[in-house]
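A.B. asks: I'd like to go over a predicted model; first the sequence, then the structure.
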Amino acid sequence: MLSFAAPWVFLLLPLPAAVYFLAPPRREKTASVRIPFFRRVAQAAGVEPKSGSVIRSRARLQTACIIIIWVLLVLALARPERLGEPIVIEKSARDVVLALDISGSMDQRDFQTDSGAPMQRLDAVKGVLKQFIAERDGDRMALIIFGTRAFIQAPFTEDLNSLNGFLDQTQVGMAGPNTALGDAIGLGIRTFESSEVDQRLMIVLSDGADTSSRMTPVNASAIAAEKNVVIYTIGVGDPNASGEDRVDLQTLQDIADRTGGEYFFADDTTALEQTYARIDELNPRTVETQSYRPRQSLSHIPLLLALMVLLVSTAGFHFSHRKKGVS
């Protein structure tokens, strides 16, 4: 499709005609030499002397070339361009932080594979989490791991393959044997400080009770609510265990309630998959759509044509004058 970036330039097209008809011809006096036999020379040449100004006339071809050159120059100034097919870019309007508990209790083998074989909790969680990440095409995601301390394993990124790579490198106990749930939520809130979108979602997965946080999980969730961060909590531990190995379901429930999220409990891979599917239903992906059409400038074409017409007309003018001189 052809369009013009500055179509108003076409208003200049009648400008030479307006100058031609409205502006008077330029007059000037020229010095001359009077000779005593001037009349005889005029009679010999067959010309009758007259007084007054003389306006030089142009040949029709020369006038046509000037008009064509002017039209081509105006066409170039109007900036013709070829528009390509519309290109639509979708940008996610949601940022997601995954907070994963890798304390010592995640080494328990109380999950089962499809064949019934026991599986480590962390391996089961990582398998389902990878699928969840792969389906977040277009979202920005960050990964936080926590044990005795909380760390950012991967900052916000749209490269979900690299995020899965960081998840593969995560091992039980690499952040300490205890559980700092409140610190993990606080670190997630600080991670969202670089986010410019309105929809901020944090998914916290833990299998134990908070024992080493400097900020309680309830206080951290209250701050998250003020920052418009919605937290979904997932408990994967044993609520009947004792000590630090017992998952604190009530705390996870309170965290979700305070931020407008939901709490889930998953005791096997099937329940865990259903949990992430439910989170998808509750938080459908939102996108910001931008579209544009690629533009290719064509201004050089009328400029080249104008140059060619100028060269051809100049060459023709000199050739005709030379021919007259020879004859």
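C.D. replies: That came in fine, so what should we check first?
A.B. asks: From here on, just use CA atoms for contacts and neighbour counts.
C.D. replies: Fine.
A.B. asks: now Ser297, nearest residue through space, not along the chain?
C.D. replies: Glu81 (4.3 Å; Cα to Cα, 6 or more residues apart in numbering).
A.B. asks: Is the one you found located within a strand, as I assumed?
C.D. replies: Yes: counting by DSSP: H, G, I helix; E, B strand; the rest coil, Glu81 is part of a strand.
A.B. asks: I'd say it and Arg293 touch.
C.D. replies: No: contact criterion Cα atoms under 8 Å: Glu81 and Arg293 do not qualify, at 11.2 Å.
A.B. asks: okay, the two: which has more neighbours?
C.D. replies: Glu81 (17 against 12; other Cα atoms under 10 Å).
A.B. asks: structure B:
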Amino acid sequence: MLEFAWPWLLLALPLPILVWWWLPPYRARQASVHVPFFERLAAATGETPQRGAVVMERRAVQMIVAIAIWVLLVIALARPQWVGDAVTHEVSARDLILAIDISGSMDQRDFKTPDDETLTRLDGVKRVISDFIARRKGDRVALILFGTRAYVQVPFTQDLQTARQLLGQIEVGMAGEQTAIGDTIGLAIKSFAASTAKEKLLILLTDGNDTASRVPPEHAADIARQNGVVVYTIGVGDPAASGENRVDLGVLKAVASTTEGRFFRAEDGAQLQAIYVDIDRLSPAKLQTLSWRPKLPLFQWPLGAAVILGLVLWLALLIASEWRRGKAVGHA
């Protein structure tokens, strides 16, 4: 569809007519020399006397071309453009961080998959999380790994394929043998600091209790709540175990409750898969529909036509003038 970016400039179309009507014509007076023997002087020079004031009359073709050039220039100034059909694109209003415990206890081979295969806890978790990442639609996903220390493995991205590849490269102990839940929540809050998403969600999975954090998990959870971060916690360890291998379900429940999130308990792959399905249901992605219409500028066409018309008229007048001059010389 043809539209004008600045249609109000079309109001300038009648401007030359208004100037023609309202402004007085240009007049100039020049002093002349009176010669009493003018006729003898003219005869001596061979010139034929004419009227002192000569008013050049414009030809009809000049007026037509001038009007056409003015109309084309005004149209070009109004910026004509071809506006295409609307194009829509859905983007998520959510940023999502997956925090995965890779401490030493995640190397235990006691994780049952839905098809009765026994894997290490980390391998089983990686398989479930990889499927979860693949189902993201529009979400920006980040990946945090933690043990004794927490670090960002994948910053926020919509390149899900790369995120899944980097997830597959995780090994137990890369971040130390202990567990730092509070520091992990703090790192997630820092990662969310530059986010403009309306929804900020952290899914934290661990099989141990907090033994290495400089910031207590409960305090970190309170800071997360103040920054609008919702934390879903998943415990996959054994609460009856001792030491580092014991998962502190009470802390995980408190963290989730403080941030208005949810706590889940997973003992095998089937439960963990169901948990991630529940998270999708409880916290669905909020999609924003962005719409725009492609615009193709067309001002160059009327502008180019005006330039060509002006050059053609100038060339035609120049040829006509030279032809008349040559004809006058031939008669002389």
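C.D. replies: Ah, there it is. For clarity, every value in this text was computed on a predicted model and none was experimentally measured.
A.B. asks: overall similarity of the pair, as a TM-score.
C.D. replies: Overlay of the two chains. TM-score (TM-score structural alignment, normalised by the length of the first structure): 0.89; 320 aligned residues with a Cα RMSD of 2.5 Å.
A.B. asks: quick one, helices of the stretch 1-150 of the second structure?
C.D. replies: 15-22, 38-45, 60-77, 121-134 (DSSP state H, counting those that start in this stretch).
A.B. asks: other SSEs contacting the first one?
C.D. replies: Here helix 15-22 of the second structure touches no other helix or strand, going by 3 or more Cα pairs under 8 Å, 6 or more residues apart in numbering; DSSP states H and E.
A.B. asks: What of the last one?
C.D. replies: The criterion is 3+ Cα pairs under 8 Å, 6+ apart, and the helices and strands that helix 121-134 of the second structure contacts are strand 111-112, helix 160-168, helix 269-282.
A.B. asks: which residues sit against the helix or strand just after the second one?
C.D. replies: Toward the C-terminus, helix 160-168 of the second structure is succeeded by helix 181-192 as the next helix or strand (DSSP states H and E). Applying Cα atoms under 8 Å, 6 or more residues apart in numbering, the external contacts of helix 181-192 of the second structure come out as 95, 97, 99, 144, 146, 149-151, 200, 202, 209-210, 212-221, 224, 227, 229.
A.B. asks: For helix 181-192 of the second structure, what is the distance to the chain centroid?
C.D. replies: The chain centroid and the centroid of helix 181-192 of the second structure are separated by 28 Å, computed with Cα atoms, centre = their mean, to the nearest Å.
A.B. asks: Nearest to Ile75 of the second structure, out of the helices and strands packed on helix 121-134 of the second structure?
C.D. replies: Distance to Ile75 of the second structure, taken as Cα to Cα, is lowest for helix 160-168 among these, at 47.8 Å.
A.B. asks: mean deviation of that closest one from the first structure?
C.D. replies: For helix 160-168 of the second structure, the mean deviation from the first structure after alignment is 1.8 Å (mean Cα distance after the TM-score superposition for the first structure).
A.B. asks: gap between that helix and the chain center?
C.D. replies: 24 Å.
A.B. asks: still on that earlier bit, which of the helices and strands packed on helix 121-134 of the second structure sits most buried?
C.D. replies: strand 111-112 (a mean of 20; mean count of other Cα atoms under 10 Å).
A.B. asks: how close does it sit to the first structure?
C.D. replies: Here the mean offset of strand 111-112 of the second structure against the first structure after fitting is 2.0 Å, by mean Cα distance after the TM-score superposition for the first structure.
A.B. asks: so how far is that strand off the chain centroid?
C.D. replies: On Cα atoms, centre = their mean, the centre of strand 111-112 of the second structure falls 43 Å from that of its chain.
A.B. asks: Contact partners for Glu288 of the first structure?
C.D. replies: 90-93.
A.B. asks: Kind regards, and thank you for your time.
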